[in-house]
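J.: structure here, sequence nowhere to be found:
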């Protein structure tokens, strides 16, 4: 029987704590839960009021991996949910609003993915995101080059940009925006991706065509569509090791000279938060949100 833990007055059954989920490092489910509890202070603000999709991997990244958007069966009644619009009709999704709901979700063994809008204003995007995905032999080094170009280009439009690792091979760029629909943000993001390809034709690519991607960085602008979700800041990823989609400084991006330079794992994050705080905190300040031209 799973041990019962009380988190801020909520009773949680946390199961299989000794189960190894990342065989390459021996990282257990208990350590996954400990990680999420440790980073809750910086993670929760980026989840709050956003419908959450879960990428679940209950037997580790080498086992079955599946995406859950609707409220999972057995969800406690105290977990907040919300009806969200979908192309195929509205559905009900989980909101991770507090530490108990975070730990309940983490017990399912999840990556956390969110839309670029809040549940209260689904018709208005409050984020723009670029997913920079390298095609071998390109690596995160080339992603950093493209990221620096995009940072300067966005700055010319008065939009301040922040970077985080994808937790996989690439890099994510994020900025807070206001006053625009997801459709308009997508159009703008595509315009910049096309500009990047024109400015750096040997390095950047705005099309998903697989045959074009070797040696280049795909500037994926499509995740700004209202239906799309992106890995949330500080989420663990279902990779061979417990890597994290973690914020990085622009100095780290500028100095990235080797493929493994920005690999960040669960054990790296608490010391970084201690040193830097939440590098993505400005995204949460409405006064710092930019307006699209």
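T.: Structure's in. What do you need? Since the structure is predicted, the reported quantities are computational estimates derived from the model, not experimental observations.

J.: going forward, measure contacts between C-alpha atoms and count neighbours the same way
T.: OK.

J.: how far does stretch 73-86 sit from its chain's centre?
T.: 20 Å (Cα atoms, centre = their mean, to the nearest Å).

J.: endpoints of that stretch, how far apart?
T.: With Cα to Cα, to the nearest Å as the measure, stretch 73-86 spans 20 Å from end to end.

J.: buried set for that stretch?
T.: Using 16 or more other Cα atoms under 10 Å as the test for burial, stretch 73-86 gives 79, 80, 81, 82, 84.

J.: identify the farthest-apart pair in the residues you listed.
T.: Across these, the longest distance by Cα to Cα is 15.8 Å; it joins 79 and 84.

J.: buried residues of stretch 141-161, list them for me.
T.: 141-148, 150-151, 153-154, 159-161.

J.: narrow those to those in helices?
T.: 141, 142, 143, 144, 145, 146, 147, 148, 150, 151, 153, 154 (DSSP state H).

J.: let's bring in a second model and compare:
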């Protein structure tokens, strides 16, 4: 029988705590739960009021991996859910609003993926995202080069960008936006991806042409579509090791000379948060966010 734990007055059954989920390092289910509890203060603000899609891997990344968008069976009645629009009709999704909800979700063994809009206004984007995905032999080193170009291009439009690792091979660039639909933000992001390809044709692609991918960085602008989601800051990823989608400084991006320099695992994150705080906190406060240019 799973042990019962109380989290802020909510009773949770936490299961299979000794199961090794990341065989490369022996990282267990208990350590997954401990990680999410440790980073809750910086993770929860990026989850709050955003319908969550879960990428579940209950037997580790080598086992079955599947997306859950609808409210999972057995969800406690105290977990907040919301109806959200979808092309195939409205659906109910989970909102991870507090520590008990986070620990319940983490017990399912999940990556957290969120939209670029808040539940109160699903047609209105509040973030723009670029997913920089390298095609071997390109690595995150080349992604950093592209990220610096995009940062400067966004700054020319008065938009301040922030970076995080994808927790896989690449880099994510994010910025706060206001007063624009997801469709408009997608259009703007595509325009910048095209500009990046024109400026760096030997390095950048704005379309996912598999035959052209080797040695280049695909600037995926499409995750700004209202239906799309992106790995949430601080989420663990379903990789052989417990890699994290970790916020990074621009100094780290500019100084990156080796992929290992921007590979962060669960035990690395608490010291980074202690040293830097939440590097993505400006996305939450959105100070002086200008409208997208027309």
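T.: Cool, got the structure. All figures in this text were calculated on a predicted structure; none of them were measured in a lab.

J.: could I get the TM-score for this pair?
T.: Once superposed, chain against chain, the TM-score is 0.99 (TM-score structural alignment, normalised by the length of the first structure); 293 aligned residues with a Cα RMSD of 0.5 Å.

J.: redo the ones in helices among the buried residues of stretch 141-161 of the first structure as TSV? Include distance to residue 252 of the first structure.
T.: TSV is the format used below for these (distance: Cα to Cα, whole Å):
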residue	distance to residue 252 of the first structure
141	11
142	13
143	12
144	9
145	12
146	14
147	12
148	11
150	16
151	14
153	19
154	19
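
J.: among these, which one sits closest to residue 57 of the first structure?
T.: Distances from residue 57 of the first structure to those, taken by Cα to Cα, are shortest for residue 143, at 27.4 Å.

J.: tell me the counterpart of the closest one in the second structure.
T.: Using TM-score structural alignment, the equivalent of residue 143 of the first structure in the second structure is residue 143.

J.: of the buried residues of stretch 73-86 of the first structure, just say which sits nearest to residue 183 of the first structure.
T.: residue 84 (16.8 Å).

J.: residues contacting that closest one?
T.: The contact partners of residue 84 of the first structure, by Cα atoms under 8 Å, 6 or more residues apart in numbering, come to 51, 90, 91, 92, 93, 119, 122.

J.: going through these, which ones are buried?
T.: Buried among the contacts of residue 84 of the first structure by 16+ other Cα under 10 Å: 51, 92, 93, 119, 122.

J.: sitting in strands, which of these do you find?
T.: 51, 92, 93 (DSSP state E).

J.: and which of the residues you listed is nearest to residue 256 of the first structure?
T.: The closest of those, once distances to residue 256 of the first structure are taken by Cα to Cα, is residue 51, at 33.3 Å.

J.: quick one: contacts for the closest one?
T.: 82, 84, 93, 94, 95, 96, 114, 115, 118, 119.

J.: mind telling me the two of these farthest from one another?
T.: Once Cα to Cα is applied, the contacts of residue 51 of the first structure give 84 and 96 as the farthest pair, at 14.5 Å.

J.: please enumerate the helices of the second structure.
T.: 29-38, 40-47, 99-107, 140-156, 182-199, 250-254, 266-276, 282-285.

J.: deepest of the ones you listed, which one?
T.: Of all the helices of the second structure, helix 99-107 carries the top mean neighbour count, a mean of 21, counting by mean count of other Cα atoms under 10 Å.

J.: mind reading off the mean deviation between that helix and the first structure?
T.: Following superposition, helix 99-107 of the second structure is found to deviate from the first structure by 0.1 Å on average (mean Cα distance after the TM-score superposition for the first structure).

J.: who are the packing partners of that helix?
T.: strand 10-13, helix 29-38, helix 40-47 (3 or more Cα pairs under 8 Å, 6 or more residues apart in numbering; DSSP states H and E).

J.: report the angle between that helix and helix 29-38.
T.: 150 degrees (axes from the mean of the first three to the mean of the last three Cα atoms, to 10 degrees).

J.: re the thing from before, mind putting the helices of the second structure into a markdown table with distance to residue 173 of the second structure?
T.: Formatted as a markdown table, these follow (distance: least, Cα to Cα, whole Å):
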| stretch | distance to residue 173 of the second structure |
| --- | --- |
| helix 29-38 | 23 |
| helix 40-47 | 15 |
| helix 99-107 | 25 |
| helix 140-156 | 7 |
| helix 182-199 | 11 |
| helix 250-254 | 11 |
| helix 266-276 | 18 |
| helix 282-285 | 11 |
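
J.: residue 215 of the second structure is nearest to which of these?
T.: Of all the helices of the second structure, helix 140-156 comes closest under Cα to Cα, at 8.9 Å.

J.: what about residue 1 of the second structure, neighbour count?
T.: As a burial measure, residue 1 of the second structure scores 7 neighbours (other Cα atoms under 10 Å).

J.: next: residue 263 of the first structure.
T.: 18.

J.: what sits against it?
T.: For residue 263 of the first structure, the contacting residues are 165, 167, 243, by Cα under 8 Å, 6+ apart.

J.: change it to 7 Å
T.: Residues in contact with residue 263 of the first structure (Cα atoms under 7 Å, 6 or more residues apart in numbering): none are found.

J.: now it: how far from residue 224 of the first structure?
T.: Counting by Cα to Cα - residue 263 of the first structure and residue 224 of the first structure are separated by 25 Å.

J.: quick one on the thing from earlier: quick one: the helices and strands packed on helix 99-107 of the second structure as CSV, columns for distance to residue 277 of the second structure too.
T.: As requested, those are exported to CSV (distance: least, Cα to Cα, whole Å):
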stretch, distance to residue 277 of the second structure
strand 10-13, 28
helix 29-38, 13
helix 40-47, 8
